[in-house]
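*Asks:* take this sequence and fold it.
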Amino acid sequence: MMWTKCLCLLWALSALCAPVNKQRQRMLLISFDGFRWDYDRDVDTPNLDQMAMDGVKAQYITPPYLTITSPTHFTLLTGLYVENHGVIHNMWFNTTTTEKKPYYQTLFVNEWWDNGSLPIWITAQRQGLKAGSLHFPGTSSSYQGEVAMVREVEPILYNYKNETAWRENSDKVMGWFRDQDLDFVSMYFGEPDGTGHRYGPDSPERQEMVKQVDRTVGYIRHLAETHGLTNSLNIIVTADHGMSNVYRNGLVEEITLSAIPGFSFRDIAFHLVDFGPSGMLLPKPGKLETVYSALKGAHPHLHVYKKEDMPEHLHFAKNDRILPIILWADPGYVINGYFPVQFHKGEHGFDNQEMDMKPFFRAAGPAFRKNLEVGPFESVNIYPLMCHILGIEPEVNDGHLNATRNMLVTSTGTRGENRSILQNTLTGIAAVAGFLAVVFVVVTSRQILKRKRKDKRSGSVQHLPEEENTKQTGF
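*Replies:* The predicted model follows:
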């Protein structure tokens, strides 16, 4: 009877400790290149506004430095600062041959991307999930021999402004979730960056492009509903960097390195300038101090640093790919080499603390709280947030879940949480089983001792043969 009660107790405790089957969580990460944090303030954006009511809106986020497309996007995928993930520029380059590849060609230089860091696609797949990517920087590369299981890279000379193509790509990605049962997809749109460059961030053209972005967000959320994904799909909409006006036509004294007294390109073995407000220089042997001294303080809006002296908040020094001298300009200025060659009205690549460089952030889905506005946070923190929602163990990264945990509902059901519940359950059952084993030993010992005392008190030997016979029969 006692043993029966113990078994019932074990069963009851096991039932109470059993893990709850929680709702599956999927993730769609969307980047609209160059969407500054305040672009919705001078444009009617009903779909982005509705997404904020249905989920979370951040005041803004802070991207890593260097605030250009490929480095900042790879931070979203890895949670690492640029010096730690190694994709330090939009352009692959070779300082020995002085060869450079433009942005699109660099997308296909595998070793530029695969240099020790794993994007979230690979981490998710290694832990049993299914992942894909469409047009996101880094999609074409393999990482330690692995690729996203479903992927698409935009063709050369792709029209990033075409709204019809935006809808087709949205249909395609939602089809991946529904028909191929994907858990994670990263999706990239090349606007409003291009429009901001050409016409400037304050232009009517940029405002119209923001309306197109808003329509697309509404279309994607509508697709999620019609595809039956509302209860499982979490959507994060963000960007890589912001955009700032460039001043020209005599409004400012432009920065042109060749015009600076004491500076000569004959002292330079390799350079990355003429590509916006940031640049890097590799002086020839023995010329580091000459170059640095000539440039330091040469223009009131030009910042010049030796690699080892870079401000800590930029996290742009501890990587062999970063060249010995780093330059960047204040907002409104660009860095020209031999002579001015840049004619954009808008630029990015400035210090990541500048407000014009801050992107926007929206998130909605079953994992997120509703109608919540949060303060600013760094974009490195988006990676651990996504990993947590997907229930996967993140790679080593520079982000912190505590920076975004307040966005989540308490009942967020992730595989990671279920694993934790299961581990706790097994531990609890093991403890109960151990306790019951002790109870069994104690109860059995007491019964044996009680029988011996009874036999001793009776002093009778009449039962011995019968007991002996019983044992023999049982044998």
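*Asks:* drop to CA atoms for contacts and neighbour counts, all remaining ones
*Replies:* Fine.
*Asks:* what's the spacing between the residue nearest to residue 329 when sequence neighbours are not counted and residue 243?
*Replies:* Leaving out its chain neighbours, the residue that sits closest to residue 329 by CA to CA, 6 or more residues apart in numbering is residue 302, at 4.7 Å. For residue 302, the distance to residue 243 equals 18 Å [CA to CA, to the nearest Å].
*Asks:* Proceed likewise with the subsequent sequence, for comparison:
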Amino acid sequence: MKIAQLNAIELSIFIRKPLVVLSFDGFKRSYTKNKSVKTLEHMAKCGTTAEYMYGVYPTKTFPNHYTIATGLYPESHGIVDNVFFEKQFKNRFAKIRQENDEKYSNVLPVVNWLGLPASKRPALIMTYFDQPDAKVTTEMKNVEMVLSYLFETLYKMEILNCINIIVLSDHDKMMETVEQLKCFNNTHYRMYDRYRIPKRYHFSMSNRIGDIILDGQLGTTFYQNYAADYNKTHDHGYDYILPSMHTIFYAYGPNIARGLITKPFQNIELFNLMIALLNINSNVAPSNNGTKGRLNSVLDGILLEKPKRVTPLDDCDGDNDEQAIHENFCLFGLSLLVSGYGEMCYVSNCSSASESALIQKLDSIHGVALVERINADSSVVKTELQNESIGWIETSLSAKGANDLKVYLHSNFAKGHFANLQEITSYYAKVYNEIVVISGPIYDFSNNGTFTDPLTQIHPQYNTTPTHIFRAIFRCNNSDWLEGEMKCENTKSLHALSFILPNAPDDYNCLARGFISFLQDSLSYLIANTARLRDIELLTGLEFLPSSWTSEEELYDDDFSLTLRTMMPEHLWLEKKLK
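*Replies:* Alright, predicted model coming up:
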């Protein structure tokens, strides 16, 4: 193919900047450490890169590429694996990959499309390269050849600075029934159903997902039988928070910030970034699972819409006088840490034994969340079984014994994983001297990962019975909490660790074995069930770190707020000391 050349007139009307997205299959973030791909080094210096990027679960090629293109989780866009079974049509979907066409197997078509006149030139070009999935050392050289050819050619055509370019990868690599599989071997795999699988996987809503999910631990690969083992030395699909699953993100162009290194983010956020780069009105763009504004810091020279925020919480008694609230409310400024949709309000408890506030709906006595300030002197709650024959416990979700928020939990869960959560919360209070803890129930009966009004989900005998409980723990890193207020002396020192635990009668993987010396099984369960603050927001109607209602009250800027709310916990605090 001959490379098309643009004349001066064409260059002058290069008003709409095309977006080129290049995806390299299985490009591990650690591959960049030896700096063998010089073009990526150039992009990082003159554009934007991320510390690393997360894929979605499962970290397979086709689910992740569809997520990159749509901004949707696999449970939403329907491509839940490289191979899957569609129950409705009784079809096995396989070989989604089309036969290779040599004329599209290199970067030359991209160059030619960019050289077309404005009326024929694509605004968006997305292309996939299967290296470095197979032979890393050799293919890294091929990656550099592809990228250097593209950049040098666009430079010679004098249009390099007219094109926004994103380079990323889809995933990284690593080389009877329930009763038969239950607790069989949690070293090699974990078994879940769609109600017990960690919420942060977002892998439960689609009917294309099996009734039983075997989540292989790193290095485990499943085959139907020995004959089906194709002796593949590299595999993927594992938990995306594992370092060996981290992927790359580089961006360069006239609308890309220079010299920026962003915090890690998940590839569901790419869609909104691409929409902005294509100058498409976000109000008419398809809805997606990304969080609007998360990657706004990557953009340069584009008019940005400020993310919409919720209004602050009011006192349920209707007392809105700021001075009166400050004098009578021990957690003054609570709404700077958490607020909520659906006309929520708070009831404070400022007794000598408690510094807490219950968030509830205006028209309901049912609690949405309990906010507590906990110090090193607070003790963990010990819950007694009240009706063992039925298997339920009326349990306070308080981390220090308050009775403000009670729900019914399965007794095994209350005595097992929930008790372990209480223990580790108490441990953090002692280590960090003071923490703020927000806990509450989740009612995801439809299993779609979004907020369900608990008033419509009353258990016929035992009050409200949540499907999950959540907890968000906040601390000030190298800073202290301001006395009587819900903010750190150094605003940007706020750290968060959050969990969503299924309220299930049993654990298919038998990991609830108590926190004697913080057993590894108990720790691994909590790590698996960490969650983003954003996941809790979607399931409860709460919103954390609302940044501004008036200029005087702006505490957290949008970038800090959105980054912390979408941050994926990869490990527990002080994890090495816990083990």
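*Asks:* care to give me the TM-score?
*Replies:* The TM-score (TM-score structural alignment, normalised by the length of the first structure) is 0.56; 289 aligned residues with a CA RMSD of 2.7 Å.
*Asks:* about what we covered before: looking at residue 302 and residue 243 of the first structure, which has the bigger crowd around it?
*Replies:* A direct count of neighbours by other CA atoms under 10 Å for residue 302 of the first structure and residue 243 places residue 243 higher, at 31 against 20.
*Asks:* distance of the aligned partner of that one in the second structure relative to residue 561 of the second structure?
*Replies:* When the second structure is aligned by TM-score structural alignment, residue 243 of the first structure is paired with residue 173. Counting by CA to CA, the separation of residue 173 of the second structure from residue 561 of the second structure is 31 Å.
*Asks:* same thing with residue 79 of the second structure?
*Replies:* 31 Å.
*Asks:* comparing those two, which residue is more hemmed in?
*Replies:* Comparing residue 79 of the second structure with residue 561 by other CA under 10 Å, the one with more neighbours is residue 79, at 22 against 19.
*Asks:* what's the longest helix in the first structure?
*Replies:* helix 415-458 (DSSP state H).
*Asks:* what are the boundaries of the helices in the first structure?
*Replies:* 2-17, 46-54, 69-78, 82-85, 103-106, 110-113, 120-126, 163-179, 193-199, 204-226, 288-295, 382-390, 415-458, 463-474.
*Asks:* quick one: list the elements packing against the last one.
*Replies:* The helices and strands touching helix 463-474 of the first structure, judged by 3 or more CA pairs under 8 Å, 6 or more residues apart in numbering; DSSP states H and E, number zero.
*Asks:* check the first one too.
*Replies:* Packing contacts for helix 2-17 of the first structure, counted by 3+ CA pairs under 8 Å, 6+ apart, involve helix 415-458.
*Asks:* just how off-centre is the helix it packs on within its chain?
*Replies:* 47 Å (CA atoms, centre = their mean, to the nearest Å).
*Asks:* specify the angle between it and helix 2-17 in degrees.
*Replies:* Calculated by axes from the mean of the first three to the mean of the last three CA atoms, to 10 degrees, helix 415-458 of the first structure forms an angle of 170 degrees with helix 2-17.
*Asks:* for helix 415-458 of the first structure, packing partners?
*Replies:* helix 2-17, helix 382-390.
*Asks:* so which of the ones you listed is nearest residue 472 of the first structure?
*Replies:* helix 2-17 (26.5 Å; CA to CA).
*Asks:* mind checking how far that closest one is from the chain centre?
*Replies:* Using CA atoms, centre = their mean, the offset of helix 2-17 of the first structure from its chain centre is 44 Å.
*Asks:* show the end-to-end separation of stretch 197-206 of the second structure, please.
*Replies:* One end of stretch 197-206 of the second structure sits 13 Å from the other (CA to CA).
*Asks:* which bit of the first structure covers it?
*Replies:* Going by TM-score structural alignment: stretch 197-206 of the second structure matches residues 310-319.
*Asks:* rewinding a little: just the helices and strands packed on helix 415-458 of the first structure: most buried one?
*Replies:* Burial of those is given as mean neighbour count (mean count of other CA atoms under 10 Å); helix 382-390 ranks first at a mean of 24.
*Asks:* what's that one aligned against in the second structure?
*Replies:* Under the criterion TM-score structural alignment, helix 382-390 of the first structure matches residues 270-278.
*Asks:* ok now the matching stretch, how far from the chain's centre?
*Replies:* On CA atoms, centre = their mean, the centre of stretch 270-278 of the second structure falls 18 Å from that of its chain.
*Asks:* just stretch 62-75 of the second structure next, same as before
*Replies:* The answer for stretch 62-75 of the second structure is 14 Å, by CA atoms, centre = their mean.
*Asks:* and what of stretch 196-216 of the first structure?
*Replies:* 25 Å.
*Asks:* how far away is the match of residue 243 of the first structure from residue 374 of the second structure?
*Replies:* Taking CA to CA, one finds residue 173 of the second structure at 41 Å from residue 374 of the second structure.
*Asks:* same check on residue 43 of the second structure?
*Replies:* With CA to CA as the criterion, residue 43 of the second structure and residue 374 of the second structure are 45 Å apart.
*Asks:* what about these two, which has more around it?
*Replies:* Shown here are residue 43 of the second structure and residue 374; by other CA under 10 Å, residue 374 has more neighbours (23 against 20).
*Asks:* can you tell me the SS state at that one?
*Replies:* strand (DSSP: H, G, I helix; E, B strand; the rest coil).
*Asks:* so it makes contact with residue 430?
*Replies:* No. Residue 374 of the second structure is beyond contact range of residue 430, at 9.1 Å (criterion: CA atoms under 8 Å).
*Asks:* what's the straight distance from one end of stretch 266-279 of the second structure to the other?
*Replies:* Span of stretch 266-279 of the second structure from end to end, CA to CA: 22 Å.
*Asks:* which residues sit against it?
*Replies:* 16-19, 53-56, 64, 67-73, 123-124, 164, 255, 281-282, 285, 288-296, 299, 302 (CA atoms under 8 Å, 6 or more residues apart in numbering).
*Asks:* cool, thanks, signing off.
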